[in-house]
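> Dropping the sequence and predicted coords here.
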Amino acid sequence: MDVMPLLLLVAGSAAVAAAARRTPAPAPLLLVAVGLAVSYIPGVPSYTLDPHVVLPLLLPPLLYTSASDSSYLDLRAQLRPVALLSVGYVLFATVVVGWAAYVIVPGLPLPAALVLGAVVAPPDAVAATAVARRVGLPSRITTILQGESLLNDATAITAYKVALGAAVGEGATWAGGIGEFALAAIGGVGVGLILMAPLHWLRTHLNEPLLQNTLSLLIPFVAYGVAEQAHASGVLAVVVVALYLGHRAWEVDFATRLQEEAVWKMVAFVLESAVFALIGLQLPIVLQRLGEYEGVSAVWYAVAVFLVVVVARFVWVYPATFLPRLLSKRIRAREENPTWRGAMVTSWAGMRGVVSLAIAFAIPSTMADGPRNLILFLTFTTVIGTLVVQGVTLPPLIRLLRFPGRDRQAETLAEANAQAQASRAAEARLDDLLSDERNALPPPLVDRLHTVLERRRNAVWERLGQVNPVTGESVDDTYRRLSREMISAEREVFVRLRDHRYIDDEMLRALLRRLDLEEAAAFREAG
């Protein structure tokens, strides 16, 4: 097995993603553009998007990291709009895009057109999360988009299977499709509910952080694989497990959380970068398979399908946003009033991604070559079109609509109040413990415990105070800078002592780890 193409893909995509952080261009868009350009360089390996790799090996960890970073409580509060998008919109887009393709493309069978509709229906979890992080969308819109992108793949994959069965002559019916969807959804959620408690118990009872993080890396694959073996939705199983574990992450020990955060950041960075680069690298493969649909007509079909995909989202989102409030007094009482600006951004933030391409590549050879190749081409052009057109214009659109920014002072005040309550509880607990003679400590160590607690309590309040007139720093920033300077001085001494053989490397590593933890604590208190 030649691993060089894989190493080149990972290294190249990581380098481009790192470079994107220094430019105004969104990383997904730059990765796709570079992938498109690189795909025509002579000697570049052929990177065929294998659905047997993407769906079971790339999709679970990407879904897991996105879901575990999401808020279960926020998603529950926005469950109705999330369900309308992740289920209602996907089915609506499947029918609308499929019918439009059937009308536009001469000779394209309706079942094959519906396969295309199902393939391009779901906005991508990776793209939505990446753009939401970059542009700083309001929290409610971000929650809705993330929730939609986490759940809509299950709807799209089920709709795809039903349409594909009709397209290849397996006699699929709408009643059977509804039953299959119910089985996949209920089964996926059920598998997630069954697995989440035992997996959480394992996470909290393994005493070794390395074992706990190894388990963390295996969890999305276990949830996905068990659900798929049960003919249920692996997507929903991963999301349910990840939401539960993320909601109860505070029960895991601190060392595991520190390692896990670093590990999953690295995994998400590498996979997201490789996924978007892979999208761009598919162009030669897609064009080679276009066959009888080459020429101006193929371009026209691509533009028409792209426009239908974009318009269909507007047609669904605006009624789905405002009609339920008009029809239900209960919804008006429980939910905040949506705005046309929010509906505009939700409608425009419908980028498609690697899941659509992977499903298209999974279409079996039992479908006629002409429709199969055309579906692959139209899926590719729709993915590229949404990433380029919507990905480029979404940030300026948000700036143009002038969404109110987050109230940083109010957030800091809420954080300070929460810290004050926690500090009072900690101080009472400390006094209670020190009253027991078994916990007796020398006065300097008692004072140190109180000082650390007071520092943590005051750190947030200081961010509301005035800045240093000379440096422009807040008290908090100055504290962090001085702490780092002191730790840096200690670190240099330890290295010098090692170099002169006063201490060995094992002792150096132990001392440096202690300083690293202190520096991390100082940074977190200040940040």
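Done, it's in. Residues are numbered from 1 along each chain as shown.
> CA atoms for contacts and neighbours, from now on please.
Noted.
> check contacts around residue 89.
Counting by CA atoms under 8 Å, 6 or more residues apart in numbering, residue 89 touches 313, 316, 317.
> Format these as TSV; extra columns: neighbour count.
Formatted as TSV, the contacts of residue 89 follow (neighbours: other CA atoms under 10 Å):
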residue	neighbour count
313	21
316	18
317	19
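> any idea how far the spatially most central residue of the chain lies from residue 513?
The residue lying closest to the centre of the chain (CA atoms, centre = their mean) is residue 66, at 3.2 Å. According to CA to CA, to the nearest Å, residue 66 stands 30 Å off from residue 513.
> does residue 330 count as helix, strand or coil?
Of the three states, residue 330 takes helix under DSSP: H, G, I helix; E, B strand; the rest coil.
> Report the separation between it and residue 336.
Distance of residue 330 to residue 336, given as CA to CA: 12 Å.
> let's bring in a second model and compare:
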Amino acid sequence: MSAPLLLVAIAAVAIAAVCRRFGLSAPLILVVVGLAVGWIPGFGDVDLDPDLVLFLILPPLLYSAAQDSSYGAIRANRRAIGLLAIGLPLASAVVIGLVAYWVVPGIPLAAALVLGAVVAPPDAVSAQAIGRRLGLPRRIMTLLGGESLLNDATALTAYRIALAAAIGTTASLTEGLVTFLAAALGGLVVGLVVGYAVSWVRTWLDDPPMETAIGIMVSFGTYFLAEEVEASGVIAVVTAGLFLGTRSIRLGYATRLQDDAVRKSIDAILEAFVFLLIGLQMPALVRGLSGESWLHIAVDAVVILAVTIGVRFVWIYPATYLPRLLSRRIREREQAPKPSWVFIVGWAGMRGVVSLAAAFAIPVTVEDGSPFPARPEILFVTFVVVVGTLLIQGTTLGWFIRFFGVAGNEDTEDRIAFAGAQDRASRESERLLDRYATEIDAEAADRDDPRRIQVAILRKWVTTQRNVAWEELGRGPETIGESPTAAGHRMRMEILKVQRAVFVAERDAGRIDDEVLRKALRQLDHAEAQADPDGA
């Protein structure tokens, strides 16, 4: 990474940290800061390298999102996700391309379709980052997450086909369809092969640091391998991520804890870097429009921005309700979503860095050596669409959610489900402890046998687990006061705090060295993690 990009990454993380501390929308503020900083005299351009985005930024973000996704939820919503992730990008590319062909002077149809494919896919980073912060219902997040995992593959494949036609290589509709299907199938195969191989290797290693290191490299290696065999790198990464996510239960606890912490940290860095990088592209794009009419290109960009937002609604309402009107089985199986929920899904179609990366990847010249037609205009319009959707839709999405009362109520449902499962798990544990107690009674005559004491301790721990799960369903401590379990938790935290302070004092006094201190702190950290599993 060059020095300017390193500085951008450092600044992006610092700004994002401040935003999170004060509950602000980091993606939107980072874009605005990038727009402002880019115009500072002497700052210089920070070029967006398409390979940096497509090979180093996109894969880990897609992989992380796939690992956090529910295969069952995606499968249950496969029709809706398919319409959003495959049908909508293709329809958007065609409609936006035709509008661009009509409004942008001198742009050939093939180049206009390239622009349509470039701005067609909503961005995985934007949808997930803003949706998580706003607390969207799980079904909406499942649809947006499933869409964002797969729509890049659809749009980028359409982009390749349109680009081939624009630069002079032949690409018929049949060839394009074959290319699309081959890329999708190839990505699926590559993702499954890599996922199975990595799962076997990680289980065989039984080495948490190396297992996590391998997990970090999976997304990059999978994407590169798929692209080398002309398959869809996006589908390959998503497939590997979903496969390994479902197999994570076979990993040790240390690996799962490390994987989760490392992925969240990488996501935070990359998301912040991406949004700041988007804003910094403005000056270079404006200079590329030398000789063009500012008023005309601005009007063109606004028109295409409006079409980009509008075509999503034109597609999404019929795609939601027509299948239910035409199929009685669907009507009986599924409850029709509220129109307000459909609106929120439509309004959450922010574009992001993938669109900019695809635009910057457009070659400067075509097959015969002449300049690529309207390339500066395509870059500028893409930037306006990306920033416009982020600022217009991103800043108002929260207001619409509050206005329509679209909020997730899964927290209570999750608590009920967890409490029920914890109750069953606790009762099964108690049956196991009963067997242990019976075996100990048959072997030991001493009532003070240490094994009996351990069984009693474990029985109390299991009971506490069940009590905590049910207590969380009741009224809060502000109305009923501190529960016995909460009091015990608080005292345990205070004990751990005192013990940490003593170990540090012992090190400072020279009675133990740093290695002993680190070992002690690791033990205390594990004890705190057990007592406070949601603390991270």
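All right, it came through fine. Bear in mind the structure is a predicted one, so any value in this text is a computation, not a measurement.
> what TM-score do we get after superposing?
Superposed pair, TM-score by TM-score structural alignment, normalised by the length of the first structure: 0.96. Supporting alignment: 526 aligned residues with a CA RMSD of 2.0 Å.
> can you put the contacts of residue 89 of the first structure in CSV and add secondary structure?
Converted to CSV, the contacts of residue 89 of the first structure look like this (three-state DSSP):
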residue, secondary structure
313, helix
316, helix
317, helix
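> Columns distance to residue 223 of the first structure on top of those, output as TSV?
Converted to TSV, the contacts of residue 89 of the first structure look like this (distance: CA to CA, whole Å):
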residue	distance to residue 223 of the first structure
313	31
316	32
317	31
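> Would you pull up how far the helix or strand harbouring residue 112 of the first structure lies from the middle of the chain?
Residue 112 of the first structure belongs to helix 110-120 when assigned by DSSP states H and E. Between the centre of helix 110-120 of the first structure and the centre of its chain there are 26 Å (CA atoms, centre = their mean, to the nearest Å).
> moving C-terminal of it, what's the next helix or strand?
Following helix 110-120 of the first structure in sequence, per DSSP H and E, is helix 125-135.
> That next one vs the second structure, average distance?
Helix 125-135 of the first structure, aligned to the second structure and superposed, deviates on average by 0.6 Å (mean CA distance after the TM-score superposition for the first structure).
> can you pull the buried residues of that helix?
125, 126, 127, 128, 129, 131, 132 (16 or more other CA atoms under 10 Å).
> Next one: the last one from residue 174 of the first structure, what distance?
Going back to what we said before, that points to residue 132 of the first structure. Taken as CA to CA, the span from residue 132 of the first structure to residue 174 of the first structure is 36 Å.
> Give me the neighbour count for residue 496 of the first structure.
13 (other CA atoms under 10 Å).
> which residue numbers in the first structure go with stretch 332-340 of the second structure?
Here stretch 332-340 of the second structure aligns to the first structure at residues 333-341, judged by TM-score structural alignment.
> Could you work out the end-to-end span of that stretch for me?
Counting by CA to CA, you get 21 Å between the two ends of stretch 333-341 of the first structure.
> For it, which outside residues touch it?
Taking CA under 8 Å, 6+ apart as the rule, stretch 333-341 of the first structure contacts 318, 321, 322, 401, 403.
> And for stretch 453-473 of the second structure?
Contacts of stretch 453-473 of the second structure (CA under 8 Å, 6+ apart): 412, 415-416, 418-419, 422-423, 426, 429-430, 433, 436-437, 485.
> In the first structure, which residue range corresponds to it?
Taking TM-score structural alignment, stretch 453-473 of the second structure hits residues 444-464 over in the first structure.
> how far out from the middle of the chain is that stretch?
On CA atoms, centre = their mean, the centre of stretch 444-464 of the first structure falls 35 Å from that of its chain.
> Strands of the stretch 251-400 of the first structure, residue ranges please.
In chain order, the stretch 251-400 of the first structure shows no strands, with DSSP state E, counting those that start in this stretch as the criterion.
> got a list of what residue 290 of the first structure touches?
Taking CA under 8 Å, 6+ apart, one finds 370, 373, 374, 377 in contact with residue 290 of the first structure.
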